[in-house]
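Q: Sharing a model prediction with you, sequence too.
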Amino acid sequence: MANEPGATEAPVGESAGPAGADGTAPRPRFVAVGAGRMGRGIAIAFAYAGHRIALVDLRPRSDEAWARLTTEATAEIEGALRGLARQGVLREEQVAPIAARVQLVRVDEAPAALAAAELVFEGVPETMEAKREAFDWLNRHCRDDAILTSTTSSILVTQLAALVRRPQRFLNMHWLNPAYVIPVVELSCHAGTDPEVLARTKALLEAIGKLPVVCGPTPGYIVPRLQALVMNEAARMVEEGAATAEEIDKATRFGLGLRFAALGVVEFIDFGGCDILHHASREMSQTIDPARYAAPAIVEDMVRQQRLGLKTGSGFYAYEGRDLAAYRADVLARTLAQLRSAGMWRGPQDETLA
């Protein structure tokens, strides 16, 4: 986690929403709509960072059903925080105060919570009907300057923007599970998303220790699109008998995973050379599957233009004028840091005589 949990009070400098109906506690600036797994994860992320957040359930429920939901949600939130305490990233006595920053809100209290919100996360089930109903609520009750987002993993931002009043304040926001642990949050904008709205959203996420990355209105965002290919190929290798699940997992954790933790995927292409990817793709397209392993046109073009990456001074990134020795040393330091973290680096051994 990037932020140490603070005291039970709101962080210094945090702006408060309008006071509640009883004139006491100000309402949270942040609202997660949908009290399921994703909403709870987002709530933990904000509460851990010192913010109060409303977790709104829009489904009408009996008193008994509401009591079951609140008990379940509270237990999950407290359980997740206790799991962090067991890992030493917070103290056990901080669990209850942090969990208390999450305010569970029933449907009849939702309008007041939404009216106070600066940033809203829609996380209802993945159907257009459910999304339409949720955004009807948000359109009616959120203030005009509130940023509205959807945490959908499957519906394009361009499809959902049509449901939003003032769509310039709308974007998709894809959190990676567990939402309160993984720093990356993927932001998918449509053509009408206001750049100022994007900047505000990024700043709010960065303030709680997250790392926002931006993509266009593309299926699968960035991470799911890449990881689906890797996971499917791993499953095929097991199916074909190429390797066992255990051997594949060792190779990915301590080979593929370590390298891509030190170097981004595109940076890795440049570091090794685009021609290496070109030749590897050609060989595997001939021996495994021509459709799965054919290099995209951009790789063919870069090889033809001799834009091979680090070794030619230009690739996906430009290297002209860069201190390449310092860059290589930085890459080595990043890689060694990952190896040390994984407990896989051994120091030099003294010579032994037979």
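A: Here it is on my side, so go on.
Q: C-alpha from now on. contacts and neighbour counts both.
A: Noted.
Q: can you give me the helices in the stretch 251-354 of the chain?
A: Taking DSSP state H, counting those that start in this stretch, the helices of the stretch 251-354 of the chain run over residues 257-262, 265-272, 274-287, 290-293, 297-304, 324-341.
Q: residue ranges of the helices in the stretch 51-200 of the chain, please?
A: Counting by DSSP H, counting those that start in this stretch, the stretch 51-200 of the chain has helices at residues 63-86, 95-99, 110-115, 128-141, 157-161, 195-207.
Q: another structure for you, compare them:
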Amino acid sequence: MTEDVKLQRAAIIGAGTMGLGVAECFALAGLDVLLADETPDASQQALGRLSQRVRGQVEAGLLPQAAVKAASRVGAAADIASAVASADLVFEAAPERIDIKRDVLAAADAHAPADAIVATNTSSLPIDDLAEFVKRKERFLGLHWFNPPEWTPAVEVIPSAHTDQEILARAREFLLAIGKKPATVASGPGFVANRIQFALFREALACVEDGLATPQEVDEVVRSSFGFRLPFYGPFQIADMAGLDVYVSIMDVLSQGLGADWEAPKSLRDIVVEGRLGTKALAGFYEYGEDERAALLIERDKRYAALSQLLGEFAR
């Protein structure tokens, strides 16, 4: 049976930074939201913080005046049971401890309507493990938002082995409808974003520990070099534009000084041997036509020029 994509009522369990930010997004998208935190007083206090934050965003010109009224769609519930009783979507945003999430998910699943979607915001815990805490496993999945959730577009959508494909599709459609950019990923350590983000942080810290630069200098290098490209292109498309043969050569040098872990993977060497060198060869991780390649490079330069101008304005 095909389910209606439109979700109208949400329950958010956990009113910390992520829970409040997601509540704001849901309310501004027109949903009615109930928050439940550790105690009724904590839930009420969270409403006050949310109201204050939205008013501040309006005063700063970040949101229209109508956002203040929209935020009033968020209410406080006395407990988990009352929060989820009529919810179409239950969103667990409890602390990243499996024992806490176990209790929250079990309570939410026990009291939510039979047709509710139950989601966890875990950033690292295996989704299949968390699915064991709910009875309706086919309606459970991970929706990993990023801080600050009211501004960051991405949401990792992580199905468990039991998640119904209709529920997965419905969750993606909902996220698209409220202006987010969902990416369906498999459940693995850190999923995709945190695996990459913490690999970056690990090496940034190693650069400081090895005496290559201060934390401030590392931040400047990252912001002003490859970080400058990332608002527009991911690592594979950036590699295509640089040349995959160039990447192999650089990784060969890195491996000599930093060890075998830095050697170019066989999958990358195989692509290069096949002649798929990136945009210059019209094929790499992506396929390119002649006209498409030319348009890509022109568009890249336009985007970089516009970003340079914007960054210059913020630096004044």
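A: Everything's here; your move. Every value quoted in this text rests on a predicted model; they were computed, and no experiment measured them.
Q: just to revisit the earlier point, now the helices of the stretch 251-354 of structure 1 in JSON lines, with mean neighbour count and distance to Gly50 of structure 1?
A: Listed next are the helices of the stretch 251-354 of structure 1 as JSON lines, based on neighbours: other C-alpha atoms under 10 Å; distance: least, C-alpha to C-alpha, whole Å:
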{"stretch": "helix 257-262", "mean neighbour count": "17", "distance to Gly50 of structure 1": "28"}
{"stretch": "helix 265-272", "mean neighbour count": "17", "distance to Gly50 of structure 1": "33"}
{"stretch": "helix 274-287", "mean neighbour count": "16", "distance to Gly50 of structure 1": "45"}
{"stretch": "helix 290-293", "mean neighbour count": "13", "distance to Gly50 of structure 1": "46"}
{"stretch": "helix 297-304", "mean neighbour count": "14", "distance to Gly50 of structure 1": "45"}
{"stretch": "helix 324-341", "mean neighbour count": "14", "distance to Gly50 of structure 1": "28"}
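Q: Would you quantify the distance from Asp57 of structure 1 to Ala35 of structure 1?
A: Distance of Asp57 of structure 1 to Ala35 of structure 1, given as C-alpha to C-alpha, to the nearest Å: 5 Å.
Q: Apologies, that question was intended for Pro219 of structure 1.
A: According to C-alpha to C-alpha, Pro219 of structure 1 and Ala35 of structure 1 sit 25 Å apart.
Q: When these two are compared, which one has more neighbours?
A: Neighbour comparison, Pro219 of structure 1 and Ala35: the larger count goes to Ala35, with 25 against 14 (by other C-alpha atoms under 10 Å).
Q: Wait, a helix at that one?
A: No. Under DSSP: H, G, I helix; E, B strand; the rest coil, Ala35 of structure 1 falls outside any helix and is assigned coil.
Q: Pull the contacting residues for it.
A: With contact taken as C-alpha atoms under 8 Å, 6 or more residues apart in numbering, Ala35 of structure 1 is in contact with 55-57, 73, 123.
Q: and if we set it to 10 Å?
A: Taking C-alpha atoms under 10 Å, 6 or more residues apart in numbering, we find Ala35 of structure 1 in contact with 41, 43, 54-59, 69-70, 73, 104-106, 122-124.
Q: So which of those residues belong to strands?
A: Using DSSP state E, the subset of these located in strands is 54-56, 104-105, 122.
Q: what would those residues look like in a markdown table with distance to Ala112 of structure 1?
A: Formatted as a markdown table, these follow (distance: C-alpha to C-alpha, whole Å):
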| residue | distance to Ala112 of structure 1 |
| --- | --- |
| Ala54 | 11 |
| Leu55 | 13 |
| Val56 | 11 |
| Leu104 | 13 |
| Val105 | 10 |
| Glu122 | 16 |
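Q: Mind checking which of those residues are buried?
A: Buried members of those, counted by 16 or more other C-alpha atoms under 10 Å: 54-56, 104-105, 122.
Q: picking up where we left off before, what touches both of Asp57 and Ala35 of structure 1?
A: Listed as contacting both Asp57 of structure 1 and Ala35 by C-alpha under 10 Å, 6+ apart are 69-70, 104-106, 124.
Q: Turn the helices of the stretch 251-354 of structure 1 into TSV, columns for distance to Gln87 of structure 1.
A: Conversion of the helices of the stretch 251-354 of structure 1 to TSV gives the following (distance: least, C-alpha to C-alpha, whole Å):
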stretch	distance to Gln87 of structure 1
helix 257-262	21
helix 265-272	29
helix 274-287	39
helix 290-293	40
helix 297-304	43
helix 324-341	15
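Q: With respect to Ala251 of structure 1, which of those helices lies nearest?
A: helix 257-262 (8.2 Å; C-alpha to C-alpha).
Q: and the closest one, what does it pack onto?
A: Packing partners of helix 257-262 of structure 1 (3 or more C-alpha pairs under 10 Å, 6 or more residues apart in numbering; DSSP states H and E): helix 245-251, helix 265-272, helix 324-341.
Q: So which bit of structure 2 is the longest one matched to?
A: Per TM-score structural alignment, the counterpart of helix 324-341 of structure 1 in structure 2 is residues 293-310.
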